[in-house]
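Q: No sequence on hand, only this structure:
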C-alpha cells in the first residue's frame, strides 16, 4: 500500500491541489494528515472541505493552528501576523468546520502501519514544542511505542533514526528517501504542503510504501503567485505572501 503523508497545509489551496495531482501520478492510495490544515493562507474552508470530503484520510490529527482557530481563546503571546491570520480564519469557517477541527485528536497510533502520528512532539503534544535536533528527538523517542513516527510543525523535512534501543545512537539529517530498517525507530518530519520553511518554495509531502518499508520525500511546484494574490486580497499580512516565494 502506498500512503501519502501530508502536514501543514495552511489553507494553501493551490499547493494542496498540486500535491493531490502529484499523488495521483505516484499511485498514492490513501492519505494521512498531520494537522495544521488551516492558518496563514486564504482558503481555509476550501482546504478543510478537500481533506474531509475528497481525500478522506485514514487518520487526521490536530495542529496548533487548528486548535487556535477552533476556539475563541484570546491570542496571548502570538506575534501580530499570526494572530491576525488566526482571527481572520475563524471568521471564514462555519461552526461545523470549527467543531470538526476541535474534535481532532492530538496523537494517533496506526497499529497496522506500526506508526504513530503527532503534529509536534510525543512527550507533550499539547505544548506545541519543536524538534530541532537529536536531543529534542530523544524526548519523543522515549514516548514512542511503535517503530515509526511521522510529525510536522517545523515545516522542515528532517529525519531521526534511533539505533540500538532506548539508549542507542540517534542519527539525524535531511533526506530524500529512507529505507526503514527492522529494529530501528524513526521520527520523520514530512515538511509542509502550504508554507515550506527549508529554503525550497515547493510544496513538500511524503509517500510511505508499507510493503517495501520506504519513505520518500516529494517536492511539487505550484502557482505561488495566485496564492500570494489571494493573501493580499484578503487583507492578510504581506509577509505571509512574501515568505512563500523564498520558502522561509
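A: Great, that's in hand. From a predicted model like this one, the values you see are computed outputs, not experimental measurements. Numbering: from 1, shown residues only.
Q: all contacts plus neighbour counts: C-alpha atoms, from now on.
A: OK.
Q: And what about residue 188, helix, strand or coil?
A: Three-state assignment for residue 188 (DSSP: H, G, I helix; E, B strand; the rest coil): strand.
Q: host element of the residue nearest to it when sequence neighbours are not counted?
A: With CA to CA, 6 or more residues apart in numbering as the criterion, residue 188 has its nearest non-adjacent residue at 4.4 Å, and that residue is residue 159. Secondary structure assigned from DSSP states H and E places residue 159 in strand 158-163.
Q: which residues are contacting that strand?
A: For strand 158-163, the surrounding residues in contact (CA atoms under 8 Å, 6 or more residues apart in numbering) are 134, 137, 141, 168-175, 183-191.
Q: repeat that with 6 Å
A: If you take CA atoms under 6 Å, 6 or more residues apart in numbering as the criterion, strand 158-163 is touched by 169, 170, 171, 172, 173, 174, 184, 185, 186, 187, 188, 189.
Q: quick one: contacts of the helix or strand that that strand is followed by?
A: Downstream of strand 158-163, the first helix or strand assigned by DSSP H and E is strand 169-173. Contacting residues not belonging to strand 169-173 are listed as 158, 159, 160, 161, 162, 163 [CA under 6 Å, 6+ apart].
Q: What are the buried residues along strand 169-173?
A: Applying a neighbour-count criterion of 16 or more other CA atoms under 10 Å, one finds 170, 172 buried in strand 169-173.
Q: distance between that strand and the chain's centre?
A: Using CA atoms, centre = their mean, to the nearest Å, the distance from the centre of strand 169-173 to the centre of the chain it belongs to is 21 Å.
Q: Okay, one more to line up with it:
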C-alpha cells in the first residue's frame, strides 16, 4: 500500500515536537500553553502519533487537538481506530500484561470517540517531511517500515540507518516507544521527543517534549520536561474500566512492567532520563 506523506516544505522558527498524547487532556492543555508562551505557531507543532490511548478523555483530547490546528501523523492507534479494528495494534506480545491492559483501554476509547473525531483521525498521514536549517526531516511513528516497531536509543544503529537510507533524511523524529532520547551517528540524527500522555518510567510524573530551534541557521534541539495536572488525570482514570496500573503510573512515573524494553532501558527504570 502506498504511504501517505505530508510535505510541509521549509519550516523556520521554533518547532514543537511531541508524541503519545494518549487521551491525556490535561497534558495536552499544558503543552498547548507552552506553545503559546513560546510563540510557536500551531503549524509548527507536530505530534508523532497516538493522540488517543490509555487515559480517560479520548473525545475531549481529539477535539482540543483539532481546535489547536497542530499537525500529527497517524500512530498505530489512529490506524486501528480508522479501520474499526478490535485491538490497538501496538505489537504487544500476545498474553502479556500490556496486551491485557489494551483489551481494557482500547474498547473504552472506541466507545467514547464521536464520528467527528474519527473523521479527523482517519486522514492523518503516515509520515510528515519538512526541511529545517538545511536538513531534511522525516516524522515516523515506530519506524518508516513498521508503524508499531519499537525503536529505542539502544536499538542497533543499522536498524535506524535503514530508515535514513530509504527516506534520504538527515534527521528522523520517531515516537511509539514512550522514552525521549537522541542518537547521532554518521552525520545523521534520530530524535524521540518523548510522549506527553504517560511518564517516561523515570520515577517522575512529568512528561516530555522537544523544541527545535534554527537560531543562527543551525539545527538545534532540546528535550524538555512538562509539568501538568497529573493528579486530575489520575482521578479521572479511576473509573473501573481503565487499568488501575496505568492510573498509578501517572502518579509514580514508574511503568507497571518493562516487557517492551531492551535490557539497557529496563535497567534505567526509576533512575531518571539520561540524555
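A: All right, it came through fine. All values derive from a computational prediction rather than experimental measurement.
Q: Superposed, what's their TM-score?
A: Scored against TM-score structural alignment, normalised by the length of structure 1, the superposed chains reach a TM-score of 0.83; 224 aligned residues with a CA RMSD of 2.0 Å.
Q: before we move on, the earlier item: let's have the contacts of strand 158-163 of structure 1 in TSV, adding distance to residue 90 of structure 1.
A: TSV is the format used below for these (distance: CA to CA, whole Å):
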residue	distance to residue 90 of structure 1
169	44
170	40
171	40
172	37
173	36
174	35
184	41
185	38
186	35
187	32
188	30
189	27
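Q: Closest to residue 116 of structure 1 out of those residues?
A: Within these, distances to residue 116 of structure 1 taken as CA to CA reach their minimum at residue 187, with 9.3 Å.
Q: and residue 263 of structure 2, what pairs with it in structure 1?
A: Residue-level alignment of residue 263 of structure 2 against structure 1, with TM-score structural alignment as criterion, gives no partner residue.
Q: which stretches of structure 2 form strands?
A: Counting by DSSP state E, residue ranges of the strands within structure 2 are 5-10, 15-18, 45-47, 71-72, 127-132, 135-139, 171-173, 181-185, 188-192, 207-213, 220-226.
Q: Quick one: work out the angle between the first one and strand 135-139.
A: Okay, so that is strand 5-10 of structure 2. 150 degrees (axes from the mean of the first three to the mean of the last three CA atoms, to 10 degrees).
Q: residues of strand 5-10 of structure 2 that come out buried?
A: Buried, per 16+ other CA under 10 Å, within strand 5-10 of structure 2: residue 6.
Q: which part of structure 1 lines up with it?
A: Mapping strand 5-10 of structure 2 onto structure 1 (TM-score structural alignment) gives no aligned residues.
Q: quick one: the helices in structure 2?
A: 25-37, 58-68, 76-82, 97-112, 115-121, 157-167, 230-236, 244-252, 263-267 (DSSP state H).
Q: between those helices, which gets nearest to residue 6 of structure 2?
A: Within the helices of structure 2, the stretch nearest residue 6 of structure 2 is helix 157-167; the backing value is 13.2 Å (CA to CA).
Q: what inclination does that closest one have with respect to strand 188-192?
A: Interaxial angle, helix 157-167 of structure 2 versus strand 188-192 (the same axes, to 10 degrees): 100 degrees.
Q: for stretch 184-194 of structure 1, how far is the first residue from the last?
A: Using CA to CA, to the nearest Å, the gap from the first to the last residue of stretch 184-194 of structure 1 comes to 31 Å.
Q: er, stretch 208-218 of structure 2 actually
A: With CA to CA as the measure, stretch 208-218 of structure 2 spans 23 Å from end to end.
Q: which parts of that stretch are buried?
A: Residues of stretch 208-218 of structure 2 classed as buried: 208, 209, 210, 211, 212, 213, 214 (neighbour count, 16+ other CA under 10 Å).
Q: is it possible to export those to TSV including distance to residue 230 of structure 2?
A: As requested, the buried residues of stretch 208-218 of structure 2 are arranged in TSV below (distance: CA to CA, whole Å):
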residue	distance to residue 230 of structure 2
208	13
209	16
210	20
211	22
212	26
213	28
214	32
